[in-house]
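Engineer: Fold the following, please.
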Amino acid sequence: MSGDERGRSGMEDYPLSAVPDEGRQEFWPITLVLLGFTFFSATMWGGASIGVAFRFWPDLVWIILWGNAILAVYVAGLGYIGFRSGFSTVLSARFAFGDIGSRWSDTLLGLTQLGWYAWGTATIAIALVRLLNLDAGCAAPLMIVFGLGFCMTAYVGCRGLAALSWIAVPAMLLLIAVSIAVALRDAGSAAGPLAAGTLTVAEALTIVVGTFVSGGTQVANWTRFAGSGRVAVGSVLIAFFVGNGLMIAVGAVSAAIYGVSDIVEVLEIQGLLFAGILLLFLNIWTTQDNTIYNFSVAGCHFWRTERRRLITFGGAAAGTLLALAGMYDWLIPYMVMMGVLIPPLGGVIMADFFVGHRGRYPPLDGAAVPRFNWRGLAAYAAGSLAALVVPGIPPVNGIAAAFLIYACLIRFTAWRTRKRPVPSRDIASDAPARPNFRR
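Structural biologist: Sure, this is the predicted structure:
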């Protein structure tokens, strides 16, 4: 790649190539971007559903800790791959599924993020109409404003995401801390919530892991910019164990004390409406820009173009149209479907990198990538089936099954290659001899 080409690719955040050394970043910019991504209202809703089903101590605390530990370990593995290779998730998928086969992962990951962008756009518009007592007809214009406005930081790229997160993440942490302090005062005790639901432990863990397993599968889109493995893995653990765990805990405690799951509604009840509106705005924006950034990376790979900024704006427009079409009401079936289809992608990618390529991809421009990697596609299908029908935690079942099946297929292929007959030649006649089987 020439200097001019690398410069243009850098302006677009290297959508079709590895991030070079000069594009790498330190710990805090990546950590704050990922924290902004995991600070999301929908995660609080997941926490609320388990907050009324278990005693605070020790049941609820252990479920939150174990669920987020499972999520963080999985995402950390993918984050390390992003650092080591410099590739986005969809570029790694090209090795795992083939040049054409990887377009399935592009489509799945892209549409997932587009749906979340539409839901977030609708959420803030509907919430503001309610909180400010606006006319219901204001919802649609607000969706258009926010749908097109929230993509601006993603349009800039990782620099724009980081700049917003430097301001938004500390502000959100402060507002959440104030709200929790007031909530604990109102409850009179930190361990007061009573169990009132009927969830099993497996179902509760599924909710905790499933809240961000789809977004976490694309974590390499950010950790490819990490300057070291410690930066990549450390930032992921803080965001997906601490950050996502905090959102689950806030939703659980809020539901148990006030009977509502959303921290914004809690702040309204506490008489802190302005703080609630500010938190809502920052909460949605820091997730929306990361979400549409993911869409743009997947779109660039699907169309094999480096015009990431153009795809960012096009995706935001499409997400806005979905919001206007009523995406807000489709969240639950959408989350269930994504919890089955997305996690096995990560399982195959990790098996392909750690087992198939032994921790190092070849250069992308010189690699012999097949059109379809049938081992990866078969392992993905089996992982999705396991997530759908095997008892337990569906996302974990999908990841584990996809990883193990792909690893076994790699070993089986290597064994067949060693056992394949190797023709030898008769030195005197130079004619092919009978096959000579290796033992």
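Engineer: hey, let's count contacts and neighbours off CA atoms from now on
Structural biologist: Noted.
Engineer: dump the residue contacts of the closest residue to residue 211 other than its chain neighbours.
Structural biologist: Distances taken as Cα to Cα, 6 or more residues apart in numbering place residue 43 nearest to residue 211, at 5.7 Å, with adjacent residues excluded. Residue 43 sits next to 211, 212, 244, 247, 248, 251 when contact means Cα atoms under 8 Å, 6 or more residues apart in numbering.
Engineer: Select from those the one having the most neighbours.
Structural biologist: Among these, residue 248 has the most neighbours (other Cα atoms under 10 Å), with 31 neighbours.
Engineer: Wait, a strand at that one?
Structural biologist: No: looking at residue 248 with DSSP: H, G, I helix; E, B strand; the rest coil, it is helix, so not inside a strand.
Engineer: In contact with the nearest residue to it once chain neighbours are set aside, which residues?
Structural biologist: Spatial nearest neighbour of residue 248, chain neighbours left out: residue 47 (4.1 Å); criterion: Cα to Cα, 6+ apart. Neighbouring residues of residue 47 by Cα under 8 Å, 6+ apart: 207, 208, 247, 248, 249, 250, 251, 252, 261.
Engineer: For the comparison step, fold the sequence that follows:
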Amino acid sequence: MADSLAYDADSRTPVDPAEAVSGFQIGIVLIGISITLPLMYSAGELAQGMGLRSAITATLLGALALSLMSIPAAIVGASTRLSSYMIIEHTFGYVGAKFINFGFGVFLLGWYAVTAELFGRTLFLAASELTTLALPEWSYTVLSSLIVTVTTIYGFKAIDRLALVAVPFLLLSLAGVVMLSLRQVAFTELLDLPGSGAIDMPTGISAVIGAAIVGVVLTPDLTRYARTTGDCVVASFVGQGGGMCIAYIVGMIPVLVWGELEPMTYMLLMGFGGLALAVLVFATWTTNVINLYSTALASRASVPLGDYRSVVIVMGIVGTAAAIVGISDQLIDFLILMGLLVPPIAGIYFADFYVFGRRDFSANHLEQRPAIRFNAVAVALGAGLISAWLYYAGASVTSIGALDALLLSMLAYTLVEWLASRRKR
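Structural biologist: Predicted coordinates:
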């Protein structure tokens, strides 16, 4: 345990290559992150709003986009062996990175709180059906958050081990849920069911991307443990692409068959009982550990006060308080907003790494860089705001808001840096 605690004791230093793992292992962790309650709720809302055929198309396109965006981020992590927050510090400057990482911390803490709220609600429903306990819903949110916080304290090794046990169990159980649902209604019949029309294709794709876009930008947090570039590609397609497809498709079918959006409710209708509780606990436990882990890394990079363990505990308490207040009512809107504001961060460090070849991530080089790189910060902020304005105005180049935001930030930053270098010469 002492070793695994030390494993993440300082998120500001490169990972020892001796600690590297395979891309498939990282992909398994990413699948574990994908299969969680917020995504199952989101999947159900997409299926009801679009119809199953269109919702599956939106999922496949969104998952492909996530995989392709994840690969360059993963390679940066494997090349530098640094967390995404240290990469951002090199890209935006020491002070500039504090603003970026603070924004990430807010998004991640919000995602943690949404998941914790749904986790607590699921435990509350299960206890109401399976036991005679009459505890308030908030008490289950506190209990689940306590379990997540304790696991996160022990860092990536604990997360890796949890995922290796939980994910195979999850996949088998959810496959059983889908198969039993399809005994009630044939898959071809489900494909022909019309949606309510409340969600169009671009919105559906954007929701799928938004659900995982923060994870894409923060992919280096996990791929800094990857052995090779090939492992980065495997992790991206297995984890980001495969994980999202599995999470969304298995979340759509039971909702349409049973007419219930609550996973715990339709699993109880199917007679799963305790197994349903185990499935949903494992699914949400794995994901919220990663959410809190990344929140802690962002917090330490933004305001490096306290050690890793202390920051995890504080962020867990704050996130739990937000969950008890209740912030999950606007889930789809939250996902779309993340998909518009977060990609420009990746666009900037992609351009720095791949276009300008700025690959010196040593501590000495960081000391020589300006405290704040105004071009990087200004373009990231501007591209995010412009992309959001274009999306809500109904204008798009690729019809996928997150991809527009990524490409706009890369092109704008490349142009600004090129003009700045010409001016210097």
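Engineer: Please state their TM-score.
Structural biologist: The TM-score (TM-score structural alignment, normalised by the length of the second structure) is 0.90; 410 aligned residues with a Cα RMSD of 2.3 Å.
Engineer: For the aligned residue in the second structure for the residue nearest to residue 248 of the first structure, give its distance to residue 254 of the second structure.
Structural biologist: Structural alignment (TM-score structural alignment) places residue 47 of the first structure against residue 43 in the second structure. Counting by Cα to Cα, to the nearest Å, the separation of residue 43 of the second structure from residue 254 of the second structure is 10 Å.
Engineer: re the thing from before, secondary structure element for the residue nearest to residue 248 of the first structure?
Structural biologist: When elements are assigned from DSSP states H and E, residue 47 of the first structure belongs to helix 41-51.
Engineer: next one: that helix to chain centre, how far?
Structural biologist: The chain centre lies 17 Å from the centre of helix 41-51 of the first structure; the measure is Cα atoms, centre = their mean, to the nearest Å.
Engineer: And for stretch 268-277 of the first structure?
Structural biologist: Chain-centre distance of stretch 268-277 of the first structure: 30 Å, with Cα atoms, centre = their mean.
Engineer: buried sites along that stretch?
Structural biologist: Judged by neighbour count using 16 or more other Cα atoms under 10 Å, the buried positions of stretch 268-277 of the first structure are 272, 273, 275, 276, 277.
Engineer: out of those residues, which are inside helices?
Structural biologist: The helices, defined by DSSP state H, take in 273, 275, 276, 277 from these.
Engineer: So the first one sits against residue 279, correct?
Structural biologist: No: contact status for residue 273 of the first structure versus residue 279: not in contact, 9.7 Å apart, counting by Cα atoms under 8 Å.
Engineer: which residues do those two both contact?
Structural biologist: Common neighbours of residue 273 of the first structure and residue 279 (criterion: Cα under 8 Å, 6+ apart): residue 264.
Engineer: Residue 221 of the second structure -> the first structure?
Structural biologist: Match for residue 221 of the second structure (TM-score structural alignment): residue 221.
Engineer: Next, the mean deviation of the helix or strand that match falls within compared to the second structure.
Structural biologist: Per DSSP H and E, residue 221 of the first structure falls inside helix 220-223. Here the mean offset of helix 220-223 of the first structure against the second structure after fitting is 0.7 Å, by mean Cα distance after the TM-score superposition for the first structure.
Engineer: what helices or strands is that helix leaning on?
Structural biologist: helix 27-38, helix 61-85 (3 or more Cα pairs under 8 Å, 6 or more residues apart in numbering; DSSP states H and E).
Engineer: repeat that with 7 Å
Structural biologist: Judged by 3 or more Cα pairs under 7 Å, 6 or more residues apart in numbering; DSSP states H and E, the packing partners of helix 220-223 of the first structure are helix 61-85.
Engineer: how about the helix or strand just after the helix it packs on: buried residues?
Structural biologist: Counting by DSSP H and E, the next helix or strand C-terminal to helix 61-85 of the first structure is helix 89-97. Buried positions in helix 89-97 of the first structure, judged by neighbour count with 16+ other Cα under 10 Å: 89, 90, 91, 92, 93, 94, 95, 96, 97.
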